[in-house]
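Undergrad: predicted structure and sequence below. I'll ask about it afterward.
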Amino acid sequence: MRVKSVLVMLCSVLALQIANAAEPAASITHKATLDLKTASRLVQTAQDYASQHGWPCAVAVVDDGGWPILTARMGSAPVVAGIELAQGKARTSALFKRPSDDLEKGINGGRTAAITAGLLMMKGGQPIRVEGQVVGAIGVSADTPAHDDEIALAALQSLQVLQSHQ
């Protein structure tokens, strides 16, 4: 009788294990991603906007982990280091899922420990959202912080228009 009880219990445990093993596959959700084609459109739109206003710049688009997808610098961009600045702004924005200058505001408010994290807390980094999820970020380095942000936001606006027509 006791052996039978142990066998029933073992079978029950085994059945639970099998049921739980199948469960994770059902909980996988869709994650929107940023592809090279979309990154190219964003960079081109940013460069076109910057060109129309006479603000040569560097533009970087990164994925949600802050890894570069595409980086470009207009030949007449004023700062050769602009590529690194654009990438840093984009990376910071992607990792924190907010505009890069939000962190600058925090530092100015006394949260100085963030300075040591290797992030770039300057205007010009904006998160890219698709279906409500941050899928990456765009970073821009032109002649002024205000222009950096304006160019990034203009590129994002073009993405929103594109998404509404799909």
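TA: Arrived safely.

Undergrad: contacts, neighbours, all on C-alpha from now
TA: OK.

Undergrad: just the buried positions in the longest strand along the chain, please.
TA: Counting by DSSP state E, the longest strand found in the chain is strand 133-141. Buried residues in strand 133-141, counting neighbours by 16 or more other CA atoms under 10 Å, are found at 134-141.

Undergrad: list the helices and strands that strand packs on?
TA: Judged by 3 or more CA pairs under 8 Å, 6 or more residues apart in numbering; DSSP states H and E, strand 133-141 is in contact with strand 58-63, helix 82-96, strand 125-130, helix 145-164.

Undergrad: second structure for comparison follows:
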Amino acid sequence: MTTSRAVTVRTVTAEFAQELIDAATSKAVEIGVPMVISIVDHDGTLKAFRRMDGAPLLSVEIAQNKAYTAAAFGISTDAWHEFIKEDEPLRLGIVHTDRLVTFGGGYPITVDGDLVGGLGVSGGHYSHDMQVAGGALEAVGLSTG
């Protein structure tokens, strides 16, 4: 009996990561909110990044952590809030997990059913962050859910 000792993993390409950065930037310009945009690969390593002029410094880390959260769990950061809000022990405990973000603006990047990375946007209210991230995914033919 032969068992596999390795798996093939698909990940976001540098070219596609840049396409997502550009799409998010266009959406941020459209709504008039400067953003920080991060793309991570399937294992959460930073692949592409942009801090638009005027985007808050604090948003640099938040955007990267949103992308990481989305890639690490395969769900959007706003879905985390829905998942934990009624579970008091989980709600109080999980927030101490490094790099976990539980408010909107981070989405998994899924191509042909495979989780290939994460997109994180920060710079405005989380509703603006979600609008920009969702707009970027839509612009490249992907969805937020």
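TA: Yep, it's here. Just so it is clear, the model here is predicted, and its values are computed rather than measured.

Undergrad: what's the TM between chain one and chain two?
TA: The TM-score (TM-score structural alignment, normalised by the length of the second structure) is 0.87; 138 aligned residues with a CA RMSD of 1.8 Å.

Undergrad: so which bit of the second structure is the longest strand of the first structure matched to?
TA: Matched against the second structure by TM-score structural alignment, strand 133-141 of the first structure falls on residues 114-122.

Undergrad: contact partners of the matching stretch?
TA: 10-12, 35-44, 59-60, 62-71, 74, 105-110, 129-130, 132-133 (CA atoms under 8 Å, 6 or more residues apart in numbering).

Undergrad: dump the buried residues of strand 133-141 of the first structure into CSV; add distance to residue 157 of the first structure as well.
TA: Formatted as CSV, the buried residues of strand 133-141 of the first structure follow (distance: CA to CA, whole Å):
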residue, distance to residue 157 of the first structure
134, 15
135, 15
136, 15
137, 13
138, 12
139, 14
140, 15
141, 18
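
Undergrad: on that earlier part again, just the helices and strands packed on strand 133-141 of the first structure: most buried one?
TA: Ranked by mean neighbour count, those are led by strand 58-63 with a mean of 31 (mean count of other CA atoms under 10 Å).

Undergrad: which is the succeeding secondary structure element to it?
TA: Counting by DSSP states H and E, the next helix or strand C-terminal to strand 58-63 of the first structure is strand 68-73.

Undergrad: just checking, what packs against that following strand?
TA: helix 36-53, strand 58-63, helix 82-96.

Undergrad: at 6 Å what do you get?
TA: strand 58-63 (3 or more CA pairs under 6 Å, 6 or more residues apart in numbering; DSSP states H and E).

Undergrad: what range does the strand it packs on cover in the second structure?
TA: The aligned range for strand 58-63 of the first structure is 36-41, by TM-score structural alignment.
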